[in-house]
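Enquirer: sequence? don't have it. structure:
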C-alpha cells in the first residue's frame, strides 16, 4: 500500500475527478479550494431538483450533514439513493452525530444506503454505531481515536463501509485491515472545517482510485502531511489554513514520503 500512495495522488491530479458535494455552509469555500488544490473538480449542489442529475455526471458524492435541515435531508437522501443505484462511490461525514435526535434520525436514513466511506471524529463514530452513550461536544470529539475502534469495526461490518476515525492519530478500518496515520499538527484543530476538508479529499480519491481503502489512506496522509509541513511556516491558524491549501497544491513526492508516518496493525 505505502508504495501506491504517491501514485494515487498523481492519479487524482491527472484524472481531475468531478466531486459532487452536499456539504455545510461553514466549509463550502475551504473544501472546494482544497479539492481544486489536489487537482480534482468540485461541484456544490444541493437543490432537490438537480442532485440526482449531479450524482449521475460525477465521479463521486460527498454528504456532510454539518448544517443539515429538513430540506437538505431530503436532498441528501435523494443523492445517496442515486449513488447507491449507480454504484457510484460516496462518503458520509456524520457531523455532530449524537448531538440531537434530528441528526441521528437523518443519519439512520442516510446510512441505509451504505456509504462507501464514513469519516468522523471518535465521538461521531461511536454515536453512529450506537455502542455507547458518548455525547458529542458540538462538532468536537470528546473521545480519542483509539476509543472508537470497536465502534468503527461494527460500522464496517454492518454497512460494508470503510471507516475513517479522525484525530491526533487517524485510523482507517475496513473488514480486514486497520491502519494508523500519525501525521498532522495540533494547530490544525484551531482551523474550522479541516475534518470536512478531509472528507472532501477522500471523496476526490474514491472517485478514481479502484482500491477504496488505499484511496482513504492516500487522502488522509496527504492532508496530515500538508498540515504538518504548513504548520512549520505558519504564525497561527489563519495563515495555516492558507498554507495547507498551498501545500496540497505543491507538495512533492520527497516531502510526502519523508514525512509519512503510517502503521499497519
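Expert: On my side now, so go ahead. Source: prediction; values computed, not measured. Numbers count the residues shown, from 1 in each chain.

Enquirer: Could you use CA atoms for every contact and neighbour count after this?
Expert: OK.

Enquirer: Give me the residues contacting stretch 59-69.
Expert: Stretch 59-69 has contacts (CA atoms under 8 Å, 6 or more residues apart in numbering) with 17-26, 55, 76, 79-80, 83, 88-96, 103, 196, 199-200, 203-204, 206-208.

Enquirer: Of the residues you listed, which belong to helices?
Expert: Here DSSP state H is the test, and those give 55, 76, 79-80, 83, 103, 196, 199-200, 203-204, 206 as lying in helices.

Enquirer: Can you turn the buried part of these into a PyMOL selection?
Expert: Selecting only the buried members of these in PyMOL, with burial defined as 16 or more other CA atoms under 10 Å, works like this:
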select buried, resi 55+76+79+80+83+103+196+199+200+203+204+206
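
Enquirer: Let's have the ones in helices among the contacts of stretch 59-69 in a markdown table, adding distance to residue 133.
Expert: Below are these laid out as a markdown table (distance: CA to CA, whole Å):
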| residue | distance to residue 133 |
| --- | --- |
| 55 | 35 |
| 76 | 26 |
| 79 | 30 |
| 80 | 27 |
| 83 | 31 |
| 103 | 15 |
| 196 | 24 |
| 199 | 25 |
| 200 | 28 |
| 203 | 29 |
| 204 | 33 |
| 206 | 32 |
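
Enquirer: Nearest to residue 111, out of the ones in helices among the contacts of stretch 59-69: which one, please.
Expert: residue 80 (8.9 Å; CA to CA).

Enquirer: the helices in the protein, which residues?
Expert: Under DSSP H, the chain gives helices at 5-15, 28-37, 51-57, 70-86, 101-111, 122-129, 149-159, 194-206, 212-231, 237-250, 253-259.

Enquirer: contact partners of the third one?
Expert: The list of residues contacting helix 51-57 from outside it, by CA under 8 Å, 6+ apart, reads 18, 20, 45, 61, 75, 78-79, 82-83, 86, 88.

Enquirer: Tell me the buried residues in it?
Expert: 51-52, 54-56.

Enquirer: before we go on, here's another structure to hold up against the first:
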C-alpha cells in the first residue's frame, strides 16, 4: 500500500492509491476500535459499516487490551470528555502502542477549555503511530498557537492552520488532516489540498467525527496519511448533498453515498492538488 507520507506522488498516482485503499478496506473489513463521544456513536458506526469496515465502540478498560490485539486501529474522539474517559483513553493508547496499531486522534474542541487542550496534547504525546484529524481551530490550538473557537466549531480557515500542522507533524511524528471548506493532508514529505465536499456538511453534527472514524479504517489497512478517508468522505458528501433537501436528508444520504461509491466517481470528482 503506497502511503503519501512515505514518498512524493502526483495527483494521478494519488488518485489510484485512494481507489486501491477503498478496495482494500472493503475486502479486509478491518476492525476499528472507537472511544468516541455520545453524540456521534451511531453516525460513526454507520459510516464505518457503509465504507466496509467493522466498528466497535469499546469504552471499558477491562477489555481494551484484548480489543487492541485483534483490531486494526484505535480512534479516540474527545468530544464528550470526563475524568474517567481520559484514563480509559490513555490506557487504550498504551495498548495500541503495545500492539503496534495506529491511533487516530480527534481533538474535539481543543482550545475551548484547558481540559480539552491538555488532554489532546497528552494523548498525542503518548501515541507512537499517530494521525491527527481536526478542524483548523483545533489544529492551531493543539500546536499551542492562538485559535478562534466557539465551542467545538472552527472560526479559522484551513489555510491558517498549515504552520500549526507542520509543527504537529514534527513534534509528534504524526500525519495531520485539517478539515474545512478546503481539506489539507500534511505529512513529513508532502502537503496535499482537497477541494471536495459541500457547504451543507457543517450543518450536520458529527461530520468531522465520522471522517475521523473512517481515517481509522484506512489506517488499519496501511493508509496512514489520512488522504484516502478525507477524499472519499468529501466526495460522498458532495454526491449526497446533490440528492438532499437539507441537513436531515444529507445525514442519511451520505451513508448511502459511502456504501455506493465507485472508482469512476472518485476519478471524475476528486479535486486534488499537491501544494508542497
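Expert: Looks like it arrived, so ask away. Here the structure is a predicted model, which is why all the values come from computation and not from measurement.

Enquirer: what TM-score do we get after superposing?
Expert: Here the TM-score for the pair of chains, by TM-score structural alignment, normalised by the length of structure 1, is 0.96; 261 aligned residues with a CA RMSD of 1.0 Å.

Enquirer: re earlier: of the helices of structure 1, which approaches residue 186 of structure 1 most closely?
Expert: Closest among the helices of structure 1, once you apply CA to CA, is helix 212-231, at 8.9 Å.

Enquirer: wait, what's in contact with the alignment partner in structure 2 of residue 82 of structure 1?
Expert: Aligned against structure 2 by TM-score structural alignment, residue 82 of structure 1 finds its counterpart in residue 95. Taking CA under 8 Å, 6+ apart, we find residue 95 of structure 2 in contact with 64-65, 68.

Enquirer: same check, this time on residue 177 of structure 1
Expert: So residue 177 of structure 1 contacts 264-265 (CA under 8 Å, 6+ apart).

Enquirer: Leaving out sequence neighbours, find the closest residue to the counterpart of residue 238 of structure 1 in structure 2.
Expert: Counting by TM-score structural alignment, residue 238 of structure 1 corresponds to residue 248 in structure 2. Distances taken as CA to CA, 6 or more residues apart in numbering place residue 204 nearest to residue 248 of structure 2, at 7.4 Å, with adjacent residues excluded.

Enquirer: Tell me how many other residues surround the one you found.
Expert: 14 (other CA atoms under 10 Å).

Enquirer: That one maps to what in structure 1?
Expert: Using TM-score structural alignment, residue 204 of structure 2 lines up with residue 191 in structure 1.

Enquirer: And that match, how far from residue 243 of structure 1?
Expert: 12 Å (CA to CA, to the nearest Å).

Enquirer: ok, the residue nearest to residue 81 of structure 1 when sequence neighbours are not counted to residue 158 of structure 1 distance?
Expert: Nearest residue to residue 81 of structure 1 in three dimensions, chain neighbours excluded: residue 113, at 6.1 Å (CA to CA, 6+ apart). Distance, residue 113 of structure 1 to residue 158 of structure 1, using CA to CA: 12 Å.

Enquirer: what do you get for residue 171 of structure 1?
Expert: From residue 171 of structure 1 across to residue 158 of structure 1, the span is 18 Å (CA to CA).

Enquirer: now residue 79 of structure 1
Expert: In terms of CA to CA, residue 79 of structure 1 sits 21 Å off from residue 158 of structure 1.

Enquirer: Enumerate every residue touching residue 15 of structure 2.
Expert: Residue 15 of structure 2 touches 266-267, 270, counting by CA under 8 Å, 6+ apart.

Enquirer: Can you tell me which of those residues are buried?
Expert: In terms of neighbour count (16+ other CA under 10 Å), the buried residues within the contacts of residue 15 of structure 2 are 266, 270.

Enquirer: Need the contacts of residue 15 of structure 2 in a markdown table (columns: distance to residue 199 of structure 2).
Expert: A markdown table is the format used below for the contacts of residue 15 of structure 2 (distance: CA to CA, whole Å):
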| residue | distance to residue 199 of structure 2 |
| --- | --- |
| 266 | 19 |
| 267 | 21 |
| 270 | 16 |
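
Enquirer: corresponding residue for residue 7 of structure 1 in structure 2?
Expert: By TM-score structural alignment, residue 7 of structure 1 lines up with residue 20.

Enquirer: Give me the neighbour count for its match.
Expert: 16.

Enquirer: same question, residue 78 of structure 1
Expert: Neighbour tally, residue 78 of structure 1, other CA under 10 Å: 19.

Enquirer: What's the separation between the residue nearest to it when sequence neighbours are not counted and residue 72 of structure 1?
Expert: Excluding the flanking residues, the one nearest residue 78 of structure 1 by CA to CA, 6+ apart is residue 52, at 6.5 Å. Taking CA to CA as the measure, residue 52 of structure 1 and residue 72 of structure 1 are separated by 13 Å.

Enquirer: so which of the helices of structure 1 gets nearest residue 180 of structure 1?
Expert: Across the helices of structure 1, residue 180 of structure 1 has its closest neighbour in helix 212-231 (9.0 Å, CA to CA).

Enquirer: Just give me how far the closest one sits from the chain centre.
Expert: Distance of helix 212-231 of structure 1 from the chain centroid (CA atoms, centre = their mean, to the nearest Å) equals 11 Å.

Enquirer: Tell me which other helices or strands that helix touches.
Expert: Other elements packing on helix 212-231 of structure 1 under the criterion 3 or more CA pairs under 8 Å, 6 or more residues apart in numbering; DSSP states H and E are helix 5-15, strand 162-166, strand 170-173, strand 178-181, helix 194-206, helix 237-250, helix 253-259.

Enquirer: Pull the number of nearby residues for the corresponding residue of structure 1 for residue 187 of structure 2.
Expert: In structure 1, the residue matched to residue 187 of structure 2 (TM-score structural alignment) is residue 174. By the criterion of other CA under 10 Å, residue 174 of structure 1 has 21 neighbours.

Enquirer: So for residue 174 of structure 1, what's the nearest residue that isn't a sequence neighbour?
Expert: That would be residue 162: by CA to CA, 6+ apart, it lies 4.7 Å from residue 174 of structure 1.

Enquirer: and that neighbour, what pairs with it in structure 2?
Expert: Looks like residue 162 of structure 1 aligns to residue 175 there (TM-score structural alignment).

Enquirer: what about its match, distance to residue 269 of structure 2?
Expert: Counting by CA to CA, the gap from residue 175 of structure 2 to residue 269 of structure 2 is 24 Å.
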